[in-house]
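Enquirer: mind looking at a prediction? Sequence and model below.
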Amino acid sequence: MNRRPALAGFLALTLGLTSAGCSSESEPELKVVDAFMPQPVSDMAAGFLVVQNSGGAADRLTSVTSPLSDDVTIHETKNQKMREVSSFEVPANGELELERGGNHIMFMKLKQKPKQGETVSVELHFEKADPIKVDLSVKEPTHNPKKQ
């Protein structure tokens, strides 16, 4: 009786299960914190938040949707100039920070103007991870957590 085929099969199965168990380390694990929107003073608004990734793989924020507007885009700010981009990287074991004066979410042609104390629902869409629903707290128009 030859035990080598049985041993080879056992080893292949064991190694396969081991590598499958490690795959979660190479997936993004996303969480959103510090989400807010300054109260809009016109028919457009900006949204800010931090996407934290505790996973071992990077991801990309590719779009944002919201019932507040049919025209929601993501923008980067470089050299005090704002431009629309197709995505933002969320680094492995890092974070994507959307902040005043920097990268942000832009809402155009608002369907209504949310007031301070209300919340605005958004859904963040990623290249790899499932969408994340977030409520942005509407703050006073000058709110800037970095300057408090």
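Expert: Yep, it's here.

Enquirer: going by C-alpha atoms from here, please, whenever you check contacts or count neighbours.
Expert: Noted.

Enquirer: quick one: stretch 135-148 to chain centroid distance?
Expert: Computed by CA atoms, centre = their mean, to the nearest Å, the separation of stretch 135-148 from the middle of its chain amounts to 19 Å.

Enquirer: strands along the chain, start to end?
Expert: Here the chain has its strands, by DSSP state E, at 30-38, 45-53, 59-65, 71-78, 81-85, 88-90, 94-98, 104-108, 119-126, 132-139.

Enquirer: which residues touch the shortest one?
Expert: To tie it back to what came earlier, the one meant is strand 88-90. Taking contacts as CA atoms under 8 Å, 6 or more residues apart in numbering, the residues outside strand 88-90 that touch it are Val51, Gln52, Asn53, Ala58, Asp59, Arg60, Leu61, Thr62, Leu96.

Enquirer: put this beside the first:
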Amino acid sequence: MRRSAPAAAVLAGALALAGCGTYSGPGSGGGKAELSVGSAYMPQPVSDEMAAGFLTISNKGGAADELTSVTSDVAGQVTVHETVGSAMQEVTRLEIPAHGRLVLKSGGNHLMFEKLKRKPKEGQTVSVELRFAHSGPVTVEMPVKPPTYTPATGH
């Protein structure tokens, strides 16, 4: 069967348009991240030098984003750590998938507050600023819980 050039052009254009909007990664134009933060807490540190922090970042948007850095008034430095198996390592970014979430929890991915300027006490809050590859920064007030605190839900 032989097709005319205009019909082939229409078919090619239709096929090209059918593929539009299927990729929703960063910079694709297929949406944007819609981030929210919940379940944040810091167990009261037992060390004068370091503390850990945990939270969940939810993304209801159509594009992925990445947590790229964290700062806090309580620490000289806050680093992001990934746990693979039983090994922990510092990373420069963690992905927050489109229509998904990034969970930072005890025994898993987490924040490390290093060079503490003061030792947070149970009942206080710690201000944390989260920065992302594509979204604006988000400030979170992280409550300080007992050293052995384990959340019942949220992680």
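Expert: Great, that's in hand. Given the structure is predicted, the values throughout are model-derived calculations rather than measurements.

Enquirer: sorry, back to before: tell me which of the strands of structure 1 lies nearest to Pro5 of structure 1.
Expert: strand 59-65 (40.9 Å; CA to CA).

Enquirer: for that closest one, report the contacting residues that lie outside it.
Expert: Contacting residues not belonging to strand 59-65 of structure 1 are listed as 28, 72-74, 86-92, 105, 122-129 [CA under 8 Å, 6+ apart].

Enquirer: related to what we said a few turns ago, buried members of the contacts of strand 88-90 of structure 1 into ChimeraX, please.
Expert: Per 16 or more other CA atoms under 10 Å, the buried members of these correspond to this ChimeraX selection:
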select :51,52,53,58,59,60,61,62,96
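
Enquirer: closest to Lys146 of structure 1 out of the contacts of strand 88-90 of structure 1?
Expert: If you rank the contacts of strand 88-90 of structure 1 by distance to Lys146 of structure 1 using CA to CA, Leu96 comes first, at 15.4 Å.

Enquirer: tell me how far the aligned residue in structure 2 for that closest one lies from Glu122 of structure 2.
Expert: Mapped onto structure 2 by TM-score structural alignment, Leu96 of structure 1 lines up with Leu102. Using CA to CA, to the nearest Å, Leu102 of structure 2 is found at 25 Å from Glu122 of structure 2.

Enquirer: so where is stretch 72-92 of structure 2 in structure 1?
Expert: Taking TM-score structural alignment, stretch 72-92 of structure 2 hits residues 66-86 over in structure 1.

Enquirer: what does stretch 122-130 of structure 2 give?
Expert: Using TM-score structural alignment, stretch 122-130 of structure 2 lines up with residues 116-124 of structure 1.

Enquirer: thinking again about what came up before, pipe the strands of structure 1 into a markdown table and attach distance to Ala6 of structure 1 per row.
Expert: Converted to a markdown table, these look like this (distance: least, CA to CA, whole Å):
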| stretch | distance to Ala6 of structure 1 |
| --- | --- |
| strand 30-38 | 41 |
| strand 45-53 | 42 |
| strand 59-65 | 40 |
| strand 71-78 | 55 |
| strand 81-85 | 54 |
| strand 88-90 | 44 |
| strand 94-98 | 44 |
| strand 104-108 | 57 |
| strand 119-126 | 43 |
| strand 132-139 | 45 |
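
Enquirer: hmm, His99 of structure 2 is touching Leu35, no?
Expert: No - look at His99 of structure 2 against Leu35 with CA atoms under 8 Å: they stay out of range, at 9.8 Å.

Enquirer: joint contacts of these two?
Expert: Counting by CA under 8 Å, 6+ apart, the contacts common to His99 of structure 2 and Leu35 are Ser58, Asn59, Lys60, Gly61.

Enquirer: returning to what we had before: contacts for the match of stretch 72-92 of structure 2, please.
Expert: Residues outside stretch 66-86 of structure 1 that contact it (CA under 8 Å, 6+ apart): 62-65, 87, 101-112, 120-123.

Enquirer: at 10 Å what do you get?
Expert: 43-47, 60-65, 87-88, 98-114, 120-124, 133-134 (CA atoms under 10 Å, 6 or more residues apart in numbering).
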